[in-house]
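Q: missing the sequence, but the structure's below:
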């Protein structure tokens, strides 16, 4: 058949499918049946069809339809038959991609085969049997694709107010303090949600005691630390210390059982006990987590989607409670989190202003896209970091609202001294020895001062310490934590107890700068009467105006820049490598060329992207590099002299503040004036950033080859190739994405050896929205891949 005719047929099919998804409404409106979204006009419809949600659901529908066409429905096997036996049986006809078992009843399964040819071989066989049982095999039933949002918290969760309704409620409050109290009431747990979580903890405790005598399930984190948010995950710690003692005592009958170990039931140490299969004292963390996952899957009613995550900073087992939709995780090595939780509880009990202030700052950061982690990783602040930032601010007020951790340690009695993993975590158990704060500032003033303080803060040059209640110079922090894995960056915030942990280490330079700009804009707004007083004309005021997203972004062109700063510096290279570069001539130039070679390798060979180096000296490249410089250098001008939150100003001054953005100036002290630069014109043909984890797991198999280890560039290249093949052998007529990458060097505060490289991405104008998803993937993937290639090449 003529290829052009095939292409026309495919486009006609796509157009027909799109037409079925759309419904015309009165007055020029449209409804997308796929996404359940209504838009007002054709331009809004076009934006929606190009949007991430619609594209993702279209892709998901295509994948599921393809799975249906090559899957069979199997029943008749014995109850309890493992999926591996079914997989082994159907492997005789061809490759088996996946086997999905009916978990609740265990009487049927969906077997996904490699392609239609394997499916036809299976269906051509009239009789199938497994373990003496006759199997019933038939094509999988084809169903209409319907996407439903996962349920969360069921009836126990309080119904959340819509943003519009929340704004109306806040505007009806008497003052800002009342608004902040209302915010807490809106987001904290309902009584039903607290009761549900308590019941789940009790259920987990009963189940795990059966398998791990003496063990304890202890909740920590947002559920119990005083800053609960309706719908947040349930974090649990499984304490196995007493179980280990019990297991050791059963192996040494002559040794008496420890007094603090609860006497187990007779069947707890029988031959069928799960403890007979593993020695907890010598088992590795992944082995114990696999054991915990097995107990969750098979013995806890209503729990599903159990997944072991052994490579996290704190390895956990994730799970979901089916009836309520509540998600959570269980860790076995996280006693520090228990102390952190109790410390946060102590702070909320010390002063009633702590909770409203934290809730307000968190919600503000979320609305300004400074906090949260929607893509499973990224450079945004998390809620724990924002909470510590507020506590540090309250420690530094004059007089202080909260005591420092060092002061709490001084008030600790000998029997309260606590050391966890080598870190001093001592503080009083109750509030009787704490002196009440003499600070009388109200919430309205404290919130305004929070933004004023951090609007001019140099996060990169110091370490914020809650232990000392003051910023610490970085050289002293590095000396005190020598030998640890302390990671410094543009935003340094030290954990109050685990001093080698920077809780904001994931934040990049762009987010840190945006946080400062947003704080400056918020501080400016908090000096106006619109923030301090309720409007007599029914206009939005107070927190409602503060929470409106994008107020600072609209004033700052730099915020639109898609910039990735690579962590590679000359100082990070081995001494021998730096010596080789210096012998080759200009060290900085050779180093820049080597890194650019690695960037091109990752884009071309790993991500299968067409990448053409632009001609040097071209007018377009010069304009692009200049724009990139401006994006990196742009910052707010010196703020006007601050006034107190209660200072009154004239309406003319207030309107001028709200309508006229502050003047800006270029900062010239962060980049070298004659930095090296290089530009590539790129085209992306496949969505290689989607589904990489699943494909990577399939390629590695149960026993990964050492030549293709996890995270290796060789494996990542194979993952990209596999995803490209899944999308089809024929290359599309037009590229999926077109963009330009500008690489240039700059110098940071570390001096000559601190040269760094920034990558500025410029998508085609009509693809700006679609490019965002790919850029989010690059933010986490590209720096690690480039660094790995540079190190391996040297």
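A: On my side now, so go ahead. Here the structure is a predicted model, which means the values were calculated and not measured. Residues are numbered from 1 along each chain as shown.
Q: switch to C-alpha atoms for all contacts and neighbour counts from now on
A: OK.
Q: What lies in contact with the longest strand along the chain?
A: Longest strand of the chain, by residue count under DSSP state E: strand 737-747. With Cα atoms under 8 Å, 6 or more residues apart in numbering as the contact definition, strand 737-747 has outside contacts at 592, 596, 624-625, 628, 670-672, 675-685, 754-764, 767, 770-771.
Q: try this one side by side with the last:
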């Protein structure tokens, strides 16, 4: 590991002083240094340092001094890029130059006079760069200990859920403060953007807001564009001249044409207005490259963060939809508040830093709505059903998406479902514990699980053929499919948007695991009955923080846990498949698992035999020689090594005669040609559900791979930036170089690998089970630890070819 200035060695490993995190070993250090967080902070530190070097501190200014006056004065020393003023008191400013020469020139001059004002100019103070974590907004938030005491005093779980709502929801003062902020922003922005509208959306008004939640705002400029076009047209016809101050009546609009300006240009104007004209607003930041470009800000007095967007009209409709659902059934809000708090305590949602691989609150709310839509009888109707209940005046189409639904809950017949909150909460966990996220897509619009094959059958030669079926079977055109992931939840209106698209596979697994744990708890007496001794019960135990480590189901000392420890899972990942493979799987319908498993088997066999240099062997011969401790895995005359294939007599690697075992490829080290690989993939008529192999490993191919790969990349002039498992050809060369250093091969270890595909009531995945057959040197555990990372990634890389 190369020395890094931000990495310090500690007694327990390493520590990154820049990011403030502890790292256990050298591989994690390398991964961390190359990671997004460290690289972003590294660039931010460099930018801050450059800004400090190119800036001067100016004091002695008057409260009425403008930024333009300071720019005009200091531009004599060099180009000025920014002027930061103390807006609250107006006593000092920081002038930033484009180059360091401007800073030196300004500091050399001993006296600075700007009009009748004598300025004091000195070098900007150099401060140590520190990462300031966002403070948790718990000042006005619930206190979990206090809430737990209140919940223990409740008479039932139903009452506990209602108390959760009372404790977490926005109070009247918070709602009034947010309303005043919206009114103030409306007045300020109207001065610069005539006829504009500031419209709140999201948790502030969708009835699911909590203390100190972000405030989402939409700046509607459609009427402003009309005003600007009308003013421009009338000015041209009348031949009017600019006003005496050199500006037209629309002020800031004279500098930009809204109809032709980009989102980034408009957002910069919005940010400028926030910085200079709105009291209490600070930390204004423009994010023009986000999926939906926004301006983020904070408000000191209200202690909240806010976002302003100019092109998110669909979000307004989503907010109205959640308001309608909340009004349709009083059980929705207690369920949502309870499940959100549970997810936050289990570290499944509610990332305090925003973004990340966790569930967002909107996706979690849609999961609750979808669950209620699927009850028998349903608690909430589907979006398609709501569309038919709306009148003509309520028809709404935004950006080509049908967003029609009734404006008032009275237009929707009440639900016939009479389940109480206690039963619905338990049923929610049971529902998603058994949900097959890998093979199904959550559709709130249709209130059903849409098979994932509906999104896989897109012909790569004709990408416009993507369709999404309705309940009546009629295809619904979908020009671009949604981003499918470990958990796919379609937006109710923008059907190509997966609102849980940021979720990682690990987070999805954690969600289902915690749902399973909660389901078991809800069957216990601690959940069902109030403790007569005043102990924790009901929701209090459910909200217990997530344990750092989750024990296996078999127990730490059981034989089942030891067997599970020797398993490696390969989940169904759409991102790893090329378009042609997606199309073929999409046409297979419910049989797509078997076809995908056939592809995985071929890829996994190539990983062991070609990439890792394992030799196939017949297990029967090995068992016959176990007593002697000698195993001859060479290929004798006329004998072809083979492995067992269970449940069927055919496989994608060939079609043997009845009663015969499936032959493996030759043990020759020469690689298989691409033509042969394609033939092996397409030769099967039936696809098995399981298979087994017996392998022998003669070289320590798992030891020192990183160094060999780095040396190989350096010798080829390529920068070492590839993660473990990427670049199959590179990994093959690494194996050959390691094997070449051991001229006298010997049988280090022998092992059996069993592969099974699972689906239906659990996520679609292939599970590889390992059994040690020979390990005299005790190397298998180390080899297996290497395979846990290497096998899934390399298999995925081969599937993508």
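A: Looks like it came in fine. Nothing here was measured: the structure is a model prediction, and the numbers come from that model.
Q: returning to that earlier point: which of the contacts of strand 737-747 of the first structure are buried?
A: 592, 596, 624-625, 628, 671, 675, 677-685, 755-763, 767, 770-771 (16 or more other Cα atoms under 10 Å).
Q: Next step: those residues restricted to helices.
A: The helices, defined by DSSP state H, take in 592, 596, 624, 625, 628, 770, 771 from these.
Q: if I look at the fifth one, how far off is residue 422 of the first structure?
A: Separation of residue 628 of the first structure from residue 422 of the first structure (Cα to Cα, to the nearest Å) stands at 46 Å.
Q: Going by secondary structure, the nearest residue to residue 682 of the first structure once chain neighbours are set aside is in what exactly?
A: Nearest residue to residue 682 of the first structure, sequence neighbours excluded (Cα to Cα, 6 or more residues apart in numbering): residue 611, at 4.5 Å. Per DSSP states H and E, residue 611 of the first structure falls inside strand 610-613.
Q: Check which residues of that strand are buried.
A: Within strand 610-613 of the first structure, the residues that count as buried by 16+ other Cα under 10 Å are 610, 611.
Q: Residue 538 of the second structure -> the first structure?
A: Using TM-score structural alignment, the partner of residue 538 of the second structure in the first structure is residue 542.
Q: Could I get the full set of helices for the stretch 201-350 of the first structure?
A: 241-251, 285-299, 335-350 (DSSP state H, counting those that start in this stretch).
Q: Adding distance to residue 122 of the first structure, write those out as CSV.
A: Listed next are these as CSV, based on distance: least, Cα to Cα, whole Å:
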stretch, distance to residue 122 of the first structure
helix 241-251, 49
helix 285-299, 31
helix 335-350, 52
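Q: Would you reformat those as JSON lines and include mean neighbour count and distance to residue 517 of the first structure?
A: JSON lines is the format used below for the helices of the stretch 201-350 of the first structure (neighbours: other Cα atoms under 10 Å; distance: least, Cα to Cα, whole Å):
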{"stretch": "helix 241-251", "mean neighbour count": "18", "distance to residue 517 of the first structure": "48"}
{"stretch": "helix 285-299", "mean neighbour count": "17", "distance to residue 517 of the first structure": "43"}
{"stretch": "helix 335-350", "mean neighbour count": "18", "distance to residue 517 of the first structure": "28"}
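Q: Mind checking these for the one nearest to residue 52 of the first structure?
A: Proximity to residue 52 of the first structure (Cα to Cα) singles out helix 285-299 among the helices of the stretch 201-350 of the first structure, at 33.5 Å.
Q: which strands and helices sit next to the closest one?
A: strand 303-309, strand 316-321 (3 or more Cα pairs under 8 Å, 6 or more residues apart in numbering; DSSP states H and E).
Q: which of those is buried the deepest?
A: strand 316-321 (a mean of 22; mean count of other Cα atoms under 10 Å).
Q: what does that one correspond to over in the second structure?
A: Counting by TM-score structural alignment, strand 316-321 of the first structure lines up with residues 294-299 of the second structure.
Q: on average, how far is the matching stretch from the matching bit in the first structure?
A: On superposition with the first structure, the mean distance recorded for stretch 294-299 of the second structure (mean Cα distance after the TM-score superposition for the first structure) is 1.1 Å.
Q: ok, residues contacting that stretch?
A: 267, 270-271, 280-288, 304-310.
Q: Can you lay out the helices and strands packed on helix 285-299 of the first structure as CSV showing distance to residue 343 of the first structure?
A: Formatted as CSV, these follow (distance: least, Cα to Cα, whole Å):
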stretch, distance to residue 343 of the first structure
strand 303-309, 27
strand 316-321, 22
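Q: Tell me which of those approaches residue 175 of the first structure most closely.
A: Of all these, strand 316-321 sits nearest to residue 175 of the first structure, with 40.1 Å by Cα to Cα.
Q: would you list every one of the helices in the stretch 351-500 of the first structure?
A: 354-367, 383-395, 405-410, 443-455, 474-480.
Q: For residue 578 of the first structure, which of these is the nearest?
A: Residue 578 of the first structure lies closest to helix 474-480 among the helices of the stretch 351-500 of the first structure, at 23.5 Å (Cα to Cα).
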